[in-house]
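Participant: Next input, structure requested:
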Amino acid sequence: MPLTTSFTLSKQYLEECFDESLPFSKHAKPRYVFIVSLLLSGLCLLIFTNQHTVAGSILLGLGVLETISFIYRRTWWLTRQMWSRSANSEVTIMLDEQGFSSKNPYTETTLLWQDIKKHIDTKRGIILLAHNGGQSYISKSVLTDEMITLIKERCY
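Facilitator: Next up, the predicted model:
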């Protein structure tokens, strides 16, 4: 018997999704080595050579851009999500014997139980980690207790 629930993909839901998923993401920490190497390379080109001022300026600019993109990664991610067609649409989640599926007027996604490597239980939701490296966040506020129990049983 499939278990079904629905919710609106609102800005608050997306904020929770980002905040709860970030600690388990590969983008949780800035790429310090990359940023420092861009900045140092740019500075060295500007200080020690006279011919490569354009290249040095570009490398400095890229280092600054990388720093800014890390600082504002949440805002930029939320903006992109809110620009998408799926924003503020009704999402239906269904759990059955096959796996987990979500559907809104624009997309339909299915994640089979055997494709899920493990689950991570966070304070406000559950992150499903797939074998292919993808991850899906589901807020506990939209799931019933029966759905949470089924996810935990199926995803070890």
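
Participant: only C-alpha atoms for contact and neighbour calcs from this point on.
Facilitator: Noted.

Participant: and residue 93, how many neighbours?
Facilitator: 23 (other Cα atoms under 10 Å).

Participant: thought it was touching residue 101?
Facilitator: Yes: with contact defined as Cα atoms under 8 Å, residue 93 counts as touching residue 101 (5.8 Å).

Participant: thought residue 2 was touching residue 96?
Facilitator: Yes: Residue 2 lies in contact with residue 96 (Cα under 8 Å); the separation is 4.4 Å.

Participant: more crowded one of these two?
Facilitator: residue 96 (15 against 12).

Participant: And the more buried one, how close does it get to residue 61?
Facilitator: Taking Cα to Cα, to the nearest Å as the measure, residue 96 falls 50 Å from residue 61.

Participant: Then residue 154?
Facilitator: On the measure of Cα to Cα, residue 154 and residue 61 end up 48 Å apart.

Participant: can you check residue 82 too?
Facilitator: 28 Å.

Participant: Tell me where the protein has helices.
Facilitator: 11-21, 32-48, 53-71, 73-83, 145-154 (DSSP state H).

Participant: compare with the first, here's sequence two:
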Amino acid sequence: MNYTTSFTLDRAHYKECFEQSNALQPKSNSRFIKPVVMVLFGLFFYATKIDGISAHLGAFFFILAFVEVLNTIYARGWWVTRQMLSKAAGNDVTISLNETGLDINSDFVKQSIQWTEITSATPTEKGLVLKVNNASHYLSKSCFSEDAWQFINSKVST
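Facilitator: Reported below is the predicted structural model:
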């Protein structure tokens, strides 16, 4: 089968990528360990009272901890905003399927993924998360025809 599709890297696509990929991650309170450690560093530097540096360094760690908490709480908005500020945002991506694999082309990325390189494929509600060399690639079901989607599933399940 040879199939080619295109889509635009817009806010809706980035939101779907984040939500579907993040749904696979286990939720734990360990994500708040980093800000707690930063607050402890801030308290340490305030308590040591080294002239000229302690107050500034302590405040720096408090602010860093605050930013890290915001990053944790607003992870989706933070990630989507960073993607929208990237040079790839708003560009068209073309994905071609064939018997050997996927070809992904845009103004900034030219990548080929062989079906044999895919170590795992995890279905989500709206697509598929592929693992290739410890990297994740999300394919949205909405970008492919039903036949192409069945072809992808047959290739990644073997």
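
Participant: tm score of chain vs chain?
Facilitator: In this superposition the chains share a TM-score of 0.84, using TM-score structural alignment, normalised by the length of the first structure; 154 aligned residues with a Cα RMSD of 2.3 Å.

Participant: tell me the centre residue of the second structure?
Facilitator: Nearest to the mean C-alpha position of the second structure, by Cα atoms, centre = their mean, lies residue 18 at 5.8 Å.

Participant: Name the nearest residue to that residue, ignoring sequence neighbours.
Facilitator: The spatially closest residue to residue 18 of the second structure, leaving aside those adjacent along the chain, is residue 76, at 6.6 Å (Cα to Cα, 6 or more residues apart in numbering).

Participant: which residue lines up with that neighbour in the first structure?
Facilitator: Matched to the first structure by TM-score structural alignment, residue 76 of the second structure sits across from residue 74.

Participant: Now do its match: how many residues are near it, please.
Facilitator: Neighbours of residue 74 of the first structure (other Cα under 10 Å): 15.

Participant: Relative to residue 22 of the first structure, how far out is it?
Facilitator: Taken as Cα to Cα, the span from residue 74 of the first structure to residue 22 of the first structure is 9 Å.

Participant: what's the spacing between the residue lying farthest from the centre of the first structure and residue 61 of the first structure?
Facilitator: Each residue of the first structure has a distance to the centre, and by Cα atoms, centre = their mean the biggest one is for residue 50: 42.9 Å. As judged by Cα to Cα, residue 50 of the first structure and residue 61 of the first structure stand 18 Å apart.

Participant: just residue 140 of the first structure next, same as before
Facilitator: 42 Å.

Participant: just residue 142 of the first structure next, same as before
Facilitator: Distance, residue 142 of the first structure to residue 61 of the first structure, using Cα to Cα: 43 Å.

Participant: do residue 143 of the first structure as well
Facilitator: Residue 143 of the first structure is 45 Å from residue 61 of the first structure, where distance means Cα to Cα.

Participant: I'd say the match of residue 76 of the second structure and residue 18 touch.
Facilitator: Yes: shown here, residue 74 of the first structure and residue 18 form a contact pair, counting by Cα under 8 Å, at 7.1 Å.

Participant: buried residues in stretch 110-129 of the second structure?
Facilitator: Buried residues in stretch 110-129 of the second structure, counted by 16 or more other Cα atoms under 10 Å: 115, 118, 121, 123, 124, 127, 128, 129.

Participant: typo on my end, stretch 55-70 of the second structure
Facilitator: Those buried within stretch 55-70 of the second structure under the rule 16+ other Cα under 10 Å are 55, 57-66, 68-69.

Participant: so how far is it off the chain centroid?
Facilitator: For stretch 55-70 of the second structure, the separation from the chain centroid amounts to 25 Å (computed by Cα atoms, centre = their mean, to the nearest Å).

Participant: Stretch 98-115 of the first structure too?
Facilitator: 17 Å.

Participant: In the second structure, point out the residues matching that stretch.
Facilitator: Against the second structure, stretch 98-115 of the first structure falls on residues 100-117 (TM-score structural alignment).

Participant: Give me the contact list for the matching stretch.
Facilitator: 88, 91, 92, 93, 94, 95, 96, 97, 132, 133, 155, 156 (Cα atoms under 8 Å, 6 or more residues apart in numbering).

Participant: May I have the residues that are in contact with the alignment partner in the first structure of the second one?
Facilitator: Looking back up the chat, that one is residue 91 of the second structure. When the first structure is aligned by TM-score structural alignment, residue 91 of the second structure is paired with residue 89. Neighbouring residues of residue 89 of the first structure by Cα under 8 Å, 6+ apart: 8, 9, 10, 104, 105.
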